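Chemist: pasting the structure only:
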């Protein structure tokens, strides 16, 4: 069973940042306007709440959710500072790099829980992708998940080392 104690402080920070990166990569690839961006930003919150209630969540997910909530906006603010001047495509690439790092860390430090944790991150990115309709005009038309978001979801799966 893995928790915060299984990781160095730097590794644990990467694990927590991966929660933000999972959604950020999708949001940045196809900005959805002001309202859509708010919906996408809020989409990962229910995933955290669900993980707390899910009896199938492993100890690593539970520990990450608890720490993420305890730190408040700490992880989000730290990432926001690092990404402040980045273009959307750079945000996507940095998020994917963060997910690759986190994936390698949990594979090494929590091999028995890594697959479930990485699948959970992928689920977060899927929920963010589905949170807003892309390409609509005044609420008409558009698609739930754009082609750019689908491609990024595949990139996220690849970065996490899981089947898409």
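Modeler: Nice, I can see it. All values derive from a computational prediction rather than experimental measurement. Residues are numbered from 1 along each chain as shown.
Chemist: okay, CA-based contacts and neighbour counts for the rest of this
Modeler: Will do.
Chemist: Tell me if residue 101 really is in a helix.
Modeler: Yes - applying DSSP: H, G, I helix; E, B strand; the rest coil, one finds residue 101 inside a helix.
Chemist: Leaving out the residues flanking it, which one is nearest to it?
Modeler: Spatial nearest neighbour of residue 101, chain neighbours left out: residue 14 (7.2 Å); criterion: C-alpha to C-alpha, 6 or more residues apart in numbering.
Chemist: what ranges do the helices span in this structure?
Modeler: Along the chain, counting by DSSP state H, helices occupy 9-29, 33-53, 59-70, 74-83, 88-109, 111-129, 147-160.
Chemist: Just put these in a markdown table and tack on distance to residue 135 and mean neighbour count.
Modeler: Output for those, formatted as a markdown table (distance: least, C-alpha to C-alpha, whole Å; neighbours: other C-alpha atoms under 10 Å):
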| stretch | distance to residue 135 | mean neighbour count |
| --- | --- | --- |
| helix 9-29 | 13 | 23 |
| helix 33-53 | 10 | 16 |
| helix 59-70 | 32 | 18 |
| helix 74-83 | 25 | 14 |
| helix 88-109 | 17 | 20 |
| helix 111-129 | 13 | 21 |
| helix 147-160 | 11 | 19 |
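Chemist: Okay, one more to line up with it:
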């Protein structure tokens, strides 16, 4: 039995897309032009590749590396479409939270720490990939306040430096279910 067998297909999809969502949250916090977006996308891919290619990797990193090299990506579960960049940021942060919760619940502390480190590496490298502000590449700053705020939000959500344990959150499965509509059709039961 492989570590991946601990997860349903939808759960594994959430784990596999968690790093990309960490990067997307940073991108959405302070959108760059096309050149910046390409640099940020490249930074996400490079940080994931670096994390799963380390010499001493955990079983989770091994399973993720195998999936990245082998099988085509699974189909994304249905979710609400983002209407603006704030929605993208919020949905991305929620996706990261769910992925980290799953990893904490279904893997070892070493796997959880490695996954947390990967998420933070992706966020930090994404923020550093493109200069924000300035004109024609002159001036601006490497990491702006909005990006720093998202990185700090991720750090707080993931448990700061160290444990990466999320114990106070609702399991992702509970969030995927929508309440039944009430008698008036509003979703409220009273």
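Modeler: Cool, got the structure. The shown structure was predicted, so the numbers you read here are calculated from the model rather than taken from an experiment.
Chemist: thinking again about what came up before, how about the residue nearest to residue 101 of the first structure, what does it touch?
Modeler: Each residue near residue 14 of the first structure by C-alpha atoms under 8 Å, 6 or more residues apart in numbering is listed here: 98, 101-102.
Chemist: Map residue 147 of the first structure onto the second structure.
Modeler: Here residue 147 of the first structure is matched to residue 145 in the second structure, going by TM-score structural alignment.
Chemist: ok, now which ones touch residue 30 of the first structure?
Modeler: So residue 30 of the first structure contacts 134, 146, 148-149 (C-alpha under 8 Å, 6+ apart).
Chemist: try it again with 7 Å
Modeler: 148-149 (C-alpha atoms under 7 Å, 6 or more residues apart in numbering).
Chemist: go on, the one 10 residues further on?
Modeler: Neighbour list for residue 40 of the first structure: 27, 128, 131-132 [criterion: C-alpha under 7 Å, 6+ apart].
Chemist: Over to residue 55 of the first structure?
Modeler: Contacts of residue 55 of the first structure by C-alpha under 7 Å, 6+ apart: none found.
Chemist: corresponding residue for it in the second structure?
Modeler: Checking TM-score structural alignment: residue 55 of the first structure goes with residue 55.
Chemist: same deal with residue 135 of the first structure?
Modeler: Using TM-score structural alignment, residue 135 of the first structure sits opposite residue 133 in the second structure.
Chemist: Let me know how buried the nearest residue to that match once chain neighbours are set aside is, in neighbour terms.
Modeler: The shortest distance from residue 133 of the second structure to any non-neighbouring residue, by C-alpha to C-alpha, 6+ apart, is to residue 140 (4.3 Å). Counted with other C-alpha atoms under 10 Å, residues neighbouring residue 140 of the second structure total 14.
Chemist: State the distance from residue 140 of the second structure to residue 43 of the second structure.
Modeler: According to C-alpha to C-alpha, to the nearest Å, residue 140 of the second structure stands 19 Å off from residue 43 of the second structure.
Chemist: now do residue 66 of the second structure
Modeler: Residue 66 of the second structure is 20 Å from residue 43 of the second structure, by C-alpha to C-alpha.
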